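J.: Fold the following.
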Amino acid sequence: MGKRPSRSPAPGTYTVWARALGTPGGQAKITTCATDISLTTPAVICSTLNEVFVRETGGSKFRNVTDALTTITLDPVADAAAVTACGGTTVSLFDPCLQGFFWQYDNNGLKLLQVRFYPKGA
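T.: Next up is the predicted model:
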């Protein structure tokens, strides 16, 4: 179980960068999720990896969040059916083995999260 080549070129064509802005003190967490269609009753599964943003005092800097926001890392025990259907524990965004990809955004007082997409190599 591990990484396999992506069946969809989309995640590999850009990088994703994010930073927390606004009044200091807030935080937010983003997790990539999708629907596991390999189950008898489809269910939402989320990556075991996420990105946490905390707005502290001073200037905030962008950080590269490409891997966390363009892949889902599956739990090999809890998501065993999806691991089998997808051929590994790391699934690229828009891989057809899962459907309805989305970012679960848990906001705890962060006023603004700035997310930027850049073409790879730019």
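
J.: C-alpha from now on. contacts and neighbour counts both.
T.: Noted.

J.: helices or strands next to the host helix or strand of Y118 in the packing?
T.: Using DSSP states H and E, Y118 falls within strand 112-119. Applying 3 or more Cα pairs under 8 Å, 6 or more residues apart in numbering; DSSP states H and E, we find strand 112-119 packed against strand 14-21.

J.: can you pull out the strands in this structure?
T.: 14-21, 27-36, 43-46, 51-54, 63-64, 71-73, 90-92, 98-108, 112-119 (DSSP state E).

J.: want to try JSON lines for the ones you listed, with mean neighbour count and distance to T84 as columns?
T.: Output for those, formatted as JSON lines (neighbours: other Cα atoms under 10 Å; distance: least, Cα to Cα, whole Å):
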{"stretch": "strand 14-21", "mean neighbour count": "20", "distance to T84": "28"}
{"stretch": "strand 27-36", "mean neighbour count": "20", "distance to T84": "11"}
{"stretch": "strand 43-46", "mean neighbour count": "16", "distance to T84": "14"}
{"stretch": "strand 51-54", "mean neighbour count": "17", "distance to T84": "26"}
{"stretch": "strand 63-64", "mean neighbour count": "14", "distance to T84": "29"}
{"stretch": "strand 71-73", "mean neighbour count": "24", "distance to T84": "13"}
{"stretch": "strand 90-92", "mean neighbour count": "24", "distance to T84": "11"}
{"stretch": "strand 98-108", "mean neighbour count": "16", "distance to T84": "12"}
{"stretch": "strand 112-119", "mean neighbour count": "13", "distance to T84": "31"}
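
J.: to compare against the first, here's another:
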Amino acid sequence: MKELTEQELHNLAMNIVGKELEANGFEFMSVNSELKKNPQFVCLKEKKMHFVVVKAISYPGDPKDTDFFRADLNKMRDHALKFEAETFYAGVGLVNAVEYNLPVYLNEEYIVDYDGLIKIQ
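T.: Got it, this is the predicted structure:
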């Protein structure tokens, strides 16, 4: 069994968020899958620009907790304002489906904890 790397977990989270954005009518202007380089998605919807920061959160982390990333999110929000854009956080919890304390493995079942975009005010 091969444990997914931090980059692979990040890519998985981006795929989950990207599918949701696409299904909700967002048009992708740019996509960045490089770790620690924000935002991951710059999108247009209804002529409004949106910056989306995606984070893969491993168990026991809480994907809805923005406190850990607050400084990065505030910096991204301030940058987005220059473009009259809105900033969103997409925390995607990923956990091994068989044993929560084990890592997520390649080609093994996992559970996704993702409740959608959180607007950064």
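
J.: Give me the TM-score for this pair.
T.: Laid over one another, the chains give 0.28 as their TM-score (TM-score structural alignment, normalised by the length of structure 2), with 74 aligned residues with a Cα RMSD of 5.4 Å.

J.: thinking again about what came up before, by how many degrees do the strand holding Y118 of structure 1 and strand 98-108 diverge?
T.: With axes from the mean of the first three to the mean of the last three Cα atoms, to 10 degrees as the basis, strand 112-119 of structure 1 and strand 98-108 are set at 140 degrees to each other.

J.: neighbouring contacts of strand 112-119 of structure 1?
T.: 13-22 (Cα atoms under 8 Å, 6 or more residues apart in numbering).

J.: circling back: can you tell which of the strands of structure 1 is closest to A81 of structure 1?
T.: Nearest of these to A81 of structure 1, taken as Cα to Cα: strand 27-36 at 8.3 Å.

J.: follow-up on the earlier one: distance to A82 of structure 1 added to the strands of structure 1, as JSON lines?
T.: As requested, these are exported to JSON lines (distance: least, Cα to Cα, whole Å):
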{"stretch": "strand 14-21", "distance to A82 of structure 1": "25"}
{"stretch": "strand 27-36", "distance to A82 of structure 1": "6"}
{"stretch": "strand 43-46", "distance to A82 of structure 1": "9"}
{"stretch": "strand 51-54", "distance to A82 of structure 1": "22"}
{"stretch": "strand 63-64", "distance to A82 of structure 1": "27"}
{"stretch": "strand 71-73", "distance to A82 of structure 1": "11"}
{"stretch": "strand 90-92", "distance to A82 of structure 1": "9"}
{"stretch": "strand 98-108", "distance to A82 of structure 1": "8"}
{"stretch": "strand 112-119", "distance to A82 of structure 1": "28"}
